[in-house]
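*Asks:* need coordinates for the below:
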Amino acid sequence: MRIWSLHPDLLDRPALVAGWREGLLAQAVLAGRTTGFRAHPQLVRFREDPAPVRAIGAHLTALAQEATARGYRFDVSRILEPGPADGRLEVTSGQLAFELAHLRTKVEARSAAHVPVLDARVLRPHPVFREVPGPVAAWERT
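*Replies:* Just a heads-up that it's a prediction; the model follows:
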């Protein structure tokens, strides 16, 4: 499971689609609708929010907005608690840098035409996150 902390406009098509699918799985876990993936480390940051289902809903909402901007149709009716991505969660600068390097490796292998997009855009977090100084997150598997 990879729930990207990166802004959705940095993601290539496979990462955007996988992020949507995995975000829906995370939503099911956080809502208590499935027993799988309950201990997944990426869910820690959502569980720390007072309203974890709302937090993942905001994450999914921003992914759906990016998909719409690209001409894709994600079924937003699947978001249990849609809402604005308001920077409610923290992400460290080290985590963002780690994820960008991880994404770049994937993009170079599968979507080489997307590499210039990564080079042209400013590294910034997904709108549900606000960037704070710090290393790679403790929950990340490096």
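*Asks:* could you use CA atoms for every contact and neighbour count after this?
*Replies:* Noted.
*Asks:* and the helices in the chain, which stretches?
*Replies:* 13-30, 44-47, 52-69, 93-110, 115-120 (DSSP state H).
*Asks:* can I get these in CSV including mean neighbour count?
*Replies:* Putting those into CSV (neighbours: other Cα atoms under 10 Å) gives the following:
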stretch, mean neighbour count
helix 13-30, 20
helix 44-47, 16
helix 52-69, 23
helix 93-110, 17
helix 115-120, 13
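*Asks:* next, the second sequence, to be compared with the first:
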Amino acid sequence: MRLWSVAPSQLDRAALVACWREALLAQAVLAGRTRGYQRHPQLERFRALPDPVAAVGAYLGGVADEADARGYRFDRSRIISPSNPGAILDVTEGQLALEWEHLGAKLRVRSPADAERWAHEEPRPHPLFRVVPGDVASWERALPVSSDS
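*Replies:* Take a look at the predicted model:
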């Protein structure tokens, strides 16, 4: 499960669609609708909030907004709590940088045209997140991308 901290507008088609599906799974877990993925580390940041389901609903809303902008049809009726309170979660600079490099490595393999565009951008956070100083999040399990890969 990858719930990107990177802005949905910076994700390629495959990452955006996968992010939607995985965030729906996260919503099901947080709402108690499934037994799988209960201990997934990326859910820690949502569970730390007073209303985790509303937070993941806002996250899904940001992903759906980007899908709308691209002309995709994501079924918003699947969002349990669709409100958008604005930035309510912190993401560290280190976490955003790690995810940016992780995304770049994926793009170089599956979408060279997107990788070229990506190489000229700076990472921006999903609208739900506010960037703060700090290292990679304690819940992150992805390894930093090496410079020779």
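*Asks:* before we move on, the earlier item: and of the helices of structure 1, who's closest to Arg78 of structure 1?
*Replies:* helix 13-30 (7.7 Å; Cα to Cα).
*Asks:* Gly23 of structure 1 reaches Leu60, doesn't it?
*Replies:* Yes - assessed by Cα atoms under 8 Å, Gly23 of structure 1 is found in contact with Leu60 at 6.3 Å.
*Asks:* out of the helices of structure 1, nearest to Phe129 of structure 1?
*Replies:* Nearest of the helices of structure 1 (Cα to Cα): helix 52-69, 8.8 Å.
*Asks:* contacts for the closest one?
*Replies:* Under the criterion Cα atoms under 8 Å, 6 or more residues apart in numbering, residues 8-9, 16, 19-20, 23-24, 26-27, 30-31, 46, 49, 73-74, 76, 79-86, 88-89, 126-128 lie in contact with helix 52-69 of structure 1.
*Asks:* now do the same for Arg21 of structure 1: its match in structure 2.
*Replies:* In structure 2, the residue paired with Arg21 of structure 1 is Arg21, using TM-score structural alignment.
*Asks:* and if you look at Gly87 of structure 1?
*Replies:* That one, Gly87 of structure 1, aligns with Ala87 by TM-score structural alignment.
*Asks:* that match: neighbour count?
*Replies:* Residues lying near Ala87 of structure 2 (other Cα atoms under 10 Å) number 16.
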